[in-house]
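okay, sequence plus prediction incoming.
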Amino acid sequence: MRRLAPHAAILVIALAGCRAQDATSAPPTPAAVAASAASGEIRVTRVAGGLEHPWAVLPLPDGRFLVTERPGRLRYVERDGKLSAPLAGVPEVWAQGQGGLLDVVAAPDFATSRRIWLSYAEPGPNGTAGTAVGYATLGSDRIDGFTRVYQQQPKLEGPNHFGSRIAFDREGHVFISQGERNDRPTAQKLDMLQGKLVRLNLDGSIPRDNPFVGRSDARPEIWSYGHRNMQSLAVDPRTGRVWEAEHGPRGGDEVNLPQPGKNYGWPIASHGLDYALPRAYPETQGTEVAGTEPPYHVWKKSPGLSGMAFYTGRPQSRWNDSLFIGALADRNLIRLTLEGDRIVSEERLLDDRRARIRDVRVGTDGAVYVLTDDDKDGELLRLDPPA
């Protein structure tokens, strides 16, 4: 990674776009700042702050944003950065550990329906919880008619690995990613929904061509299995192909292009290590195991992958044909350059902010919008690409 020279100007601060080792850079300010990157100078603007563990951001056609906060709040961010009061009508969430209110996305027909989709940790009996998904109509100060269309079954104890992201394909299906609830064997059990990528029709019914439909030993919602904790999910606008990324344990974060009925290995195949011991988990047989799919792309050291967004259809931009992924552990934004489906290079942005990047979305204006995860001052940032 190259070390980059600072730019001197009023309210313009040098930020390293690629990874730098010094920690002496100035703290972020609410004003726009110049950020040097290998691809050229970008501009970083703080749109809003003061968020509590923000988890997902949805740019809206009118220039505002919707943001989820993990404790269970859904808010508007106005164009001037002002936060609205929490919207009413949000379902009850299980806001412990990594649980809470998670993803928010617009329905494919949002322009006419005003429908949004939410994922969240849903409380169950005796302290259990599981990932759930539903939709509602967006209003000025509330969401109306919330309808749950998916529940992870069975609900389990424990505070970790809920996932979850939502994405729509071109054929009228919704994909839902989720975690294995930190219960490793569940990812391989087809009669349980933990550690599975799920595919449904938009009304919540099960597509007839799902790979396990008709099997008595498997849940028909399942599209693929053997996943750990999928916090990244997006559909490539160029091809309609679904991409997902997930956390490895200690090493082995991976990107997959999940295919129907395929087993993506966790925990029997993994590049990661046990958190407590300098070896793999007991179930892990190796990095590649017969009957499982190898990762499409893997990191030996875990960045802590979170939100994912494609930047395509803008040939005039130096970021065209990129895949952005947030990094929680490495505290930066990953930009993967694509040639078709092939990942040809990697760049790290926002390194000097030292912020956990929870979500990333691309606006219709060509800007990239990023959420930083913090318990008191989570930020919404705007990144304008190099000229």
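The structure has been received and is ready for your questions.

drop to CA atoms for contacts and neighbour counts, all remaining ones
OK.

report the longest strand in the protein, please.
Counting residues, the longest strand in the chain under DSSP state E turns out to be strand 40-51.

can you list contacts of it?
29-36, 69, 77, 79-83, 374-387 (C-alpha atoms under 8 Å, 6 or more residues apart in numbering).

quick one: which of these sit in helices?
In helices, judged by DSSP state H, none of the contacts of strand 40-51 are found.

which of the residues you listed count as buried?
Buried subset of those (neighbour count, 16 or more other C-alpha atoms under 10 Å): 32-36, 69, 77, 83, 374, 378-386.

for residue 147, give me its contacts.
Taking C-alpha under 8 Å, 6+ apart as the test, what residue 147 contacts is 134-136.

by neighbour count, which of the residues you listed wins?
Within these, neighbour counts (other C-alpha atoms under 10 Å) peak at residue 135, which reaches 24 neighbours.

burial of the nearest residue to that residue once chain neighbours are set aside, as a residue count?
In space, and not counting its chain neighbours, residue 135 is closest to residue 117: 4.2 Å by C-alpha to C-alpha, 6 or more residues apart in numbering. By other C-alpha under 10 Å, 21 other residues sit near residue 117.

please tell me how far residue 117 sits from residue 106.
As for residue 117, its distance to residue 106 is 6 Å (criterion: C-alpha to C-alpha, to the nearest Å).

against that first model, consider the following:
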Amino acid sequence: MYCANWLRASALLAGLLLAVPARADVPVTTSDAWVGTTVARGLAHPWGLAFLPDGRMLVTERPGRLRIVTTSGVVSPPVTGVPDVYAAGQGGLLDVALDPIFADNRLVYLSYAEAGRTGQAGTAVARGRLVENDGKAWLEGLQVIFRQLPKVDGSVHFGSRLVFAGDGTLFVTLGERYQRDKAQDLGTHLGKVVRIWPDGRIPADNPFAGRKDALPEIWSYGHRNPQGAALRPGTGALWTVEHGARGGDEINIPRAGGNYGWPVITYGRDYTGLRIGEGTAKAGMLQPVYYWDPSIAPSGMAFYTGTRYPGWRGSLFVGALKDMMLVRLTLSGDRIVAEERLLRDGKRRIRDVRQGPDGWLYLLTDEDAGEILRLQPKR
């Protein structure tokens, strides 16, 4: 029933989204009223952050380390028992998420670039039980629950956000590994969002389950490199943000079975300046909710539900790598109606955005000596 409802919604919305421009002219403002206060420093290219029930943070470092960071900013020695990673280019240890019933089972999920044959790699997801004893921490019983197929050459476009849905299934965003045409190929996981159960089993109501010409894990396709994902409060719908090429960064609401067009349609151009694909719209391909041109290089996404920031409840936040800022987006229904750019003077690559249990927003900076920042008003 869940998937059937999504499919019906997708069919109804497809015509609508094709008819409506992906981005209306919205006001874009800049605010210098906020500052990123350092909580912790000295992290090597931190990529993903998850809050433990006691307020401490699990943070991944792309070279292949998992850390526990206290509320006062003390960084632990590496947690042992993490998977071996392909740490090259954009690859390495990537996102981290807690099981919805972590308090009972202590399961932690990690996405990462996994090596295959010489020079080949793909995104994988593993889980293990977090054990802490006598000042040490490790993952016990590590199990790989998903592997992107096929593994290919290259060290870019791993995607890799992990989001648990309200029904307990797990969404995994996957880049097309710079194999553009494979984003339209349902026989691969390249350029897809997949949906699995926490143990790796395939939900029977996935949109392509039972089809011989498609991999059953696939939820949506035609994506380039989605590095941000979050559930919309109130609706429970998955939202994603993905990198375009030279322009064409997109925010999407991946519907069951939806085709989001890459590389057939896009609002960006190739790095050479040449056109990609056939234009910006095509029948049967869904439009983004919003796009940036030129690119801001988005990564990390969070909806705000707290009260620390007056007037910001319901806003969508997106980090930017190339443009080194935090973007706040105002929504009306599923449309973005305003954009506010924060932390422009900080000159930090924002890799991830998370709301903490204390109601503050926390950011990761993707640098050799990366930091955890707390967004606070300037004094």
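Yep, that arrived. Note that the coordinates shown come from a computational prediction; the quantities given were computed from them, not determined experimentally.

redo the contacts of residue 147 of structure 1 as JSON lines? Include distance to residue 335 of structure 1 and secondary structure.
Converted to JSON lines, these look like this (distance: C-alpha to C-alpha, whole Å; DSSP: H, G, I helix; E, B strand; the rest coil):
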{"residue": "134", "distance to residue 335 of structure 1": "30", "secondary structure": "strand"}
{"residue": "135", "distance to residue 335 of structure 1": "31", "secondary structure": "strand"}
{"residue": "136", "distance to residue 335 of structure 1": "32", "secondary structure": "strand"}
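
point to the residue nearest the middle of structure 1.
Among the residues of structure 1, the one closest to the centroid is residue 307, at 2.4 Å (C-alpha atoms, centre = their mean).

quickly note the distance from that residue to residue 372 of structure 1.
Taking C-alpha to C-alpha, one finds residue 307 of structure 1 at 11 Å from residue 372 of structure 1.

anything in contact with each of these two?
Joint contacts of residue 307 of structure 1 and residue 372 (C-alpha under 8 Å, 6+ apart) are 358-359.

how about residue 327 of structure 2: what's its closest non-neighbour residue?
Using C-alpha to C-alpha, 6+ apart and skipping residues adjacent in sequence, the residue nearest residue 327 of structure 2 is residue 341, 4.7 Å away.

again, but for residue 249 of structure 2
Nearest to residue 249 of structure 2 is residue 243, by C-alpha to C-alpha, 6+ apart, at 4.7 Å.

ok so, going back, need the counterpart of the residue nearest to residue 135 of structure 1 in structure 2.
Under the alignment (TM-score structural alignment), residue 117 of structure 1 maps onto residue 109 of structure 2.

from what I can see that match touches residue 94, true?
No: taking contacts as C-alpha atoms under 8 Å, residue 109 of structure 2 lies outside contact range of residue 94: 10.5 Å.

element containing the residue nearest to residue 135 of structure 1?
Using DSSP states H and E, residue 117 of structure 1 sits in strand 115-123.

which helices and strands does that strand pack with?
Strand 115-123 of structure 1 sits against strand 101-106, strand 129-138, strand 166-168, with contacts defined as 3 or more C-alpha pairs under 8 Å, 6 or more residues apart in numbering; DSSP states H and E.

and residue 234 of structure 1, which of those is closest to it?
strand 166-168 (5.8 Å; C-alpha to C-alpha).

which residues touch the helix or strand following that closest one?
Using DSSP H and E, the next helix or strand after strand 166-168 of structure 1 towards the C-terminus is strand 173-176. With contact meaning C-alpha under 8 Å, 6+ apart, strand 173-176 of structure 1 is reached by 164-169, 197-202.

cool, stretch 314-329 of structure 1 as well?
Stretch 314-329 of structure 1 is contacted from outside by 39, 232, 302-313, 332-339, 355-360, 366, 385-387, using C-alpha under 8 Å, 6+ apart.

over to stretch 380-387 of structure 1?
Residues contacting stretch 380-387 of structure 1 (C-alpha under 8 Å, 6+ apart): 39-49, 317-319, 366-372.

what does residue 176 of structure 2 correspond to in structure 1?
Residue 176 of structure 2 maps onto residue 180 in structure 1, by TM-score structural alignment.

pretty sure that match is touching residue 188, no?
No: the criterion here is C-alpha under 8 Å, and residue 180 of structure 1 misses it with residue 188 at 9.5 Å.

between those two, which one's more packed in?
Set residue 180 of structure 1 next to residue 188 and count neighbours by other C-alpha under 10 Å: residue 180 wins out with 29 against 22.

list the contacts of that one.
161-162, 186-187, 194-196, 227-229.

before I go, just wanted to say thanks for your time.
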